[in-house]
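Enquirer: One predicted model, sequence on top.
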Amino acid sequence: MRLRNKPGAKEELNQNPEIIIRNPEKCRGQWKEIFGNNNPIYVEVGTGKGQFLMGMSMLHPDVNFIGVEKYESVLITAMNRAKESSQTNVKFLNEDVSDILEFFEASEIDRVFINFTDPWPKNRHEKRRLTYKGFLEMYEQVLKEGGDIHLKTDNQGLFEYSLESFTSYGMTLHHVSLDLHRSNIEGNVMTEYEQRFSRKGMRIYRCEAKFRS
């Protein structure tokens, strides 16, 4: 379970404005200028401690990465990882993904990653699932035409729900894997949860869903 309260976390994040972008609504439409290049922008929603995003930033130096995480206590770890790295192509937002339209202009980003998100298994919580149609509508607005979502989860119920949600929305599915670590998909970067679950022999589900061009 994530630690959601850490004394002094907010103040520590505020001391690193080059990594933790405060008031990201002021950056809306200007992310190319903030990164100083025209490289593609990939966003991870619910980035946690940042292991996946930092790994991706090192593997793909020609891509800009932004991690969105609302819990200050876990974002501290992501920030420290970025400080220890020489990578300049990664930033973090201490924000809620439900406000994503305030941070990005239409067609400003190229890809969204959703990794090991809370499955919210109860029916009454469906609208909180990050693959619910309401979130898909927001992702579609900020993604470029034909942009896509990459999803990884250990939860079979959420995976099945997400596949149905994607297809009902009119998206096309690619590279669907019911057991990622026994598939031939290359270049996989693991999250903290993924490492933990895979060590226990748990199955990891993955897919890519592309919006209509």
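Expert: Thanks, I have it. From a predicted model like this one, the values you see are computed outputs, not experimental measurements.
Enquirer: CA only for contacts and neighbour counts going forward, please
Expert: Noted.
Enquirer: Walking through the chain, point out its strands one by one.
Expert: 41-45, 64-68, 90-93, 109-115, 143-153, 172-177, 205-210 (DSSP state E).
Enquirer: could these be laid out in a markdown table, adding mean neighbour count and distance to Leu13?
Expert: Formatted as a markdown table, those follow (neighbours: other C-alpha atoms under 10 Å; distance: least, C-alpha to C-alpha, whole Å):
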| stretch | mean neighbour count | distance to Leu13 |
| --- | --- | --- |
| strand 41-45 | 23 | 18 |
| strand 64-68 | 25 | 14 |
| strand 90-93 | 24 | 10 |
| strand 109-115 | 22 | 23 |
| strand 143-153 | 21 | 27 |
| strand 172-177 | 16 | 37 |
| strand 205-210 | 21 | 32 |
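Enquirer: so what's the spatially most central residue of the chain up against?
Expert: Nearest to the mean C-alpha position of the chain, by C-alpha atoms, centre = their mean, lies Glu44 at 1.7 Å. Each residue near Glu44 by C-alpha atoms under 8 Å, 6 or more residues apart in numbering is listed here: 53, 65-68, 112-115.
Enquirer: what about versus this one:
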Amino acid sequence: MRVRNRPGAAEMLAARPEYVVADPEAWKGRWTERFGNNHPIQIEIGMGKGQFITGMAAANPEINYIGVEMQVSVISLALDKLVEAELPNLQLLHVDGSELTNYFSNSEIDQIYLNFSDPWPKKKHEKRRLTSPNFLAVDEEILRPAGEIHFKTDNQGLFEYSLSSFSKYGMTLQQVWLNLHESNYEGNIMTEYEEKFSKKGQPIYRVEARFPDKTK
């Protein structure tokens, strides 16, 4: 999600170390200490302005959440929501989603959310898609055995690619929605993009995919 440069965004992040983790490498393997409990940890890669992740954290206080975002101005907007809501079970990381093994140990994360990721439609950019095999390998490493990815998009091409990518990687498709807002799915928390696209009548695609349990 691209937004205009927000003056002072970097300073805003630095001023709230209780929410924005300045040294994520130091917490690798120790995120339960950061949160002060042993609750499950779920992350959203590419959280945008933070509407989804703050909504999830507010609705599920028994789960710890981490929002990952690369753009400083964007993460500062998510921080605004977090400060207003005062959610102790949510932390924000200003890092690259392709380098998550630098910040999380093997099997440290319980679930991953990918919402309205950049589709990178050109074939030459396939490796940049967050559901491509190279990203899945990183996700599998940090997720607990049989951990899941929950993926939402409005882009049919990316959705079809992702279903194929998950399947080829050996993942199990737990549930698939071809029009989420016309289904009986309960508890959906929308992202900013989701609200925008759904108002235009575009179908929202969703899938829950599970990695194989290699410990068995």
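Expert: Structure received. The structure presented is a predicted model; accordingly, all values stated were derived computationally and were not measured.
Enquirer: Roughly how far does the residue nearest to the centre of the first structure sit from Met56 of the first structure?
Expert: Distance from Glu44 of the first structure to Met56 of the first structure, counting by C-alpha to C-alpha, to the nearest Å: 11 Å.
Enquirer: on that earlier part again, quick check: of the contacts of Glu44 of the first structure, which lies closest to Arg124 of the first structure?
Expert: Ile114 (21.2 Å; C-alpha to C-alpha).
Enquirer: out of the strands of the first structure, nearest to Ile19 of the first structure?
Expert: Comparing these by C-alpha to C-alpha, strand 90-93 comes nearest, at 5.0 Å.
Enquirer: now for that closest one, which elements pack on it?
Expert: In terms of contacts (3 or more C-alpha pairs under 8 Å, 6 or more residues apart in numbering; DSSP states H and E), strand 90-93 of the first structure is packed against helix 51-59, strand 64-68.
Enquirer: ok so, going back, which one of the contacts of Glu44 of the first structure sits closest to Glu95 of the first structure?
Expert: Using C-alpha to C-alpha, those come closest to Glu95 of the first structure at Val68, 6.0 Å.
Enquirer: show me the contacts for that closest one.
Expert: 43-47, 92-97.
Enquirer: Take the contacts of Glu44 of the first structure and write them to CSV, including distance to Asn123 of the first structure.
Expert: Below are the contacts of Glu44 of the first structure laid out as CSV (distance: C-alpha to C-alpha, whole Å):
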residue, distance to Asn123 of the first structure
Leu53, 31
Phe65, 33
Ile66, 30
Gly67, 28
Val68, 25
Val112, 25
Phe113, 24
Ile114, 20
Asn115, 21
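Enquirer: Tell me the one of those residues nearest Gly147 of the first structure?
Expert: Checking those one by one against Gly147 of the first structure (C-alpha to C-alpha), the nearest turns out to be Val112, at 8.3 Å.
Enquirer: could you list every residue that touches that closest one?
Expert: Going by C-alpha under 8 Å, 6+ apart, Val112 of the first structure touches 42-45, 139, 148-150.
Enquirer: farthest-separated two in the residues you listed?
Expert: Spanning the widest gap among the contacts of Val112 of the first structure are Val45 and Asp148, at 13.4 Å by C-alpha to C-alpha.
Enquirer: how about the residue nearest to the centre of the first structure, what's its partner in the second structure?
Expert: Alignment note (TM-score structural alignment): Glu44 of the first structure maps to Glu44 of the second structure.
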